[in-house]
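Enquirer: with the sequence up front, the predicted model follows.
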Amino acid sequence: MTKFLLSVHVLAVILAVGPVTVAASMFPPTTRRALAGTDRESTVLGTLHRICRVYAYLGILVPIFGALTALSLGVLTDTWLIISIGLTAAAAGVLAMLILPGQHKVLADLPGTTPTLIRRLAMDTGIFNMLWVVVTVLMIVRPGSTTGA
């Protein structure tokens, strides 16, 4: 059962978090191009925002199956996992409270979008992505692991 839970957890990360990180990273440069005047880029912005929003909901599967896997492995109280859970919650907070509202603000008033807002959105996305990098490293290295890694 542990292998099944771990497989679903990893697949959920790849299929849910991956698209959000890519779409969110593409949003600021696409905004700059849209401000340069191409209608196609405006349509792409809407699609990128929709990807971020929909896959954010699918991303809820990641901590659910992560917790079930940790419970199955008996590592629910390990420090590396608690830190990973905190960083995952922080990443979810950045997405829900900064990235998605920032994207919505751009879509609501594209001509009024300032360079400061675009830079802020790019920075928030970078923080979101770095949080996931740290979580990924912790999941692979797992301090104190007996796997020999």
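Expert: Happy to help now that I have it. Numbers count the residues shown, from 1 in each chain.

Enquirer: every contact and neighbour count from this point should use C-alpha atoms.
Expert: Noted.

Enquirer: can you give me the buried ones in the host helix or strand of V135?
Expert: Counting by DSSP states H and E, the element that carries V135 is helix 115-141. Neighbour-count burial for helix 115-141 flags 117-118, 120-122, 124-125, 127-129, 131-132, 135 (criterion: 16 or more other C-alpha atoms under 10 Å).

Enquirer: also stretch 15-25?
Expert: In stretch 15-25, counting by 16+ other C-alpha under 10 Å, buried: A16, V17, P19, V20, T21, A23, A24, S25.

Enquirer: same list (the buried residues of helix 115-141) but as JSON lines, adding distance to G46.
Expert: Formatted as JSON lines, the buried residues of helix 115-141 follow (distance: C-alpha to C-alpha, whole Å):
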{"residue": "L117", "distance to G46": "17"}
{"residue": "I118", "distance to G46": "15"}
{"residue": "R120", "distance to G46": "19"}
{"residue": "L121", "distance to G46": "15"}
{"residue": "A122", "distance to G46": "17"}
{"residue": "D124", "distance to G46": "19"}
{"residue": "T125", "distance to G46": "17"}
{"residue": "I127", "distance to G46": "22"}
{"residue": "F128", "distance to G46": "20"}
{"residue": "N129", "distance to G46": "21"}
{"residue": "L131", "distance to G46": "25"}
{"residue": "W132", "distance to G46": "24"}
{"residue": "V135", "distance to G46": "29"}
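
Enquirer: let's bring in a second one:
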Amino acid sequence: MNAVLLSVHVLAAIIAIGPVCVATSMFPPEARRALDDEPGAVSRLPVLARICRTYALVGIAVPVFGLATASSMGVLGEPWVLVSIVLTLTAAGVLAGVVLPRQKVLLEGAGPREVLVAATGRLAAATGVFNLLWAVVTVLMIVRPGSSTGV
């Protein structure tokens, strides 16, 4: 059963978190292109935002199966798991509380151009934090410091 849960957890992470990381990273440069009136950029923004929202919802499966896996393996109280949980919650908070709302603001395009350009910079920074958090979680899942199976 552990192998099945772990497989579903890893597959969910690859299938759900990967597209969110890529789409969130692509959004700020596309928003800048749209502000510069580059052809096609405006039409790509809603697609990227929809990918982010959709895969964010699908991504809920990752911590659900992660918790089930950790529980079934008896490692739920391990420090690397607890740190991963905190970082995952932080990443979810950054995505839901910063990235997605800022994407929405940029999609609506309300405000002076200078404000929108600055907003793309802040969105890019938030996206970088989101992706960095997921990178750290991924490393923790592989290395598992302090675990009996860690490197």
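Expert: Right, received. Where do you want to start? All values derive from a computational prediction rather than experimental measurement.

Enquirer: where does the TM-score land?
Expert: After superposition, the two chains reach a TM-score (TM-score structural alignment, normalised by the length of structure 1) of 0.96; 149 aligned residues with a C-alpha RMSD of 1.3 Å.

Enquirer: so which of the buried residues of helix 115-141 of structure 1 is the closest to R32 of structure 1?
Expert: Among the buried residues of helix 115-141 of structure 1, I118 lies closest to R32 of structure 1 (C-alpha to C-alpha), at 7.7 Å.

Enquirer: just list the residues touching the closest one, thanks.
Expert: Contact analysis of I118 of structure 1 by C-alpha atoms under 8 Å, 6 or more residues apart in numbering lists P28, T31, R32.

Enquirer: what lines up with it in structure 2?
Expert: Residue pairing (TM-score structural alignment): I118 of structure 1 is matched to T120 of structure 2.

Enquirer: measure that match to P101 of structure 2 for me?
Expert: 12 Å (C-alpha to C-alpha, to the nearest Å).

Enquirer: which residues touch the aligned residue in structure 1 for W134 of structure 2?
Expert: Aligned counterpart of W134 of structure 2 in structure 1: W132 (TM-score structural alignment). For W132 of structure 1, the contact set (C-alpha under 8 Å, 6+ apart) comprises L87, T88, A91.

Enquirer: coming back round to it: so how far does the helix holding V135 of structure 1 sit from its counterpart in structure 2?
Expert: Compared with structure 2 after fitting, helix 115-141 of structure 1 deviates on average by 0.5 Å (mean C-alpha distance after the TM-score superposition for structure 1).

Enquirer: burial of the counterpart of V75 of structure 2 in structure 1, as a residue count?
Expert: Aligned counterpart of V75 of structure 2 in structure 1: V75 (TM-score structural alignment). Number of residues near V75 of structure 1 (other C-alpha atoms under 10 Å) recorded here: 15.

Enquirer: is V75 of structure 1 in a helix, a strand, or coil?
Expert: When classified by DSSP: H, G, I helix; E, B strand; the rest coil, V75 of structure 1 comes out as coil.

Enquirer: ok, now how distant is the closest residue to it other than its chain neighbours from L87 of structure 1?
Expert: Nearest non-adjacent residue to V75 of structure 1, counting by C-alpha to C-alpha, 6 or more residues apart in numbering: L81, 7.3 Å away. Remark: distance between L81 of structure 1 and L87 of structure 1 (C-alpha to C-alpha) = 10 Å.

Enquirer: T88 of structure 2 reaches L133, doesn't it?
Expert: Yes - under the criterion of C-alpha atoms under 8 Å, T88 of structure 2 makes contact with L133 at 7.3 Å.

Enquirer: with respect to L107 of structure 1, which of the buried residues of stretch 15-25 of structure 1 is nearest?
Expert: A24 (13.5 Å).

Enquirer: show me what contacts that closest one?
Expert: So A24 of structure 1 contacts L48, H49, C52, I99, T125 (C-alpha under 8 Å, 6+ apart).

Enquirer: which members of these occur in helices, if any?
Expert: L48, H49, C52, T125 (DSSP state H).

Enquirer: start to end distance for stretch 32-39 of structure 2?
Expert: 12 Å.
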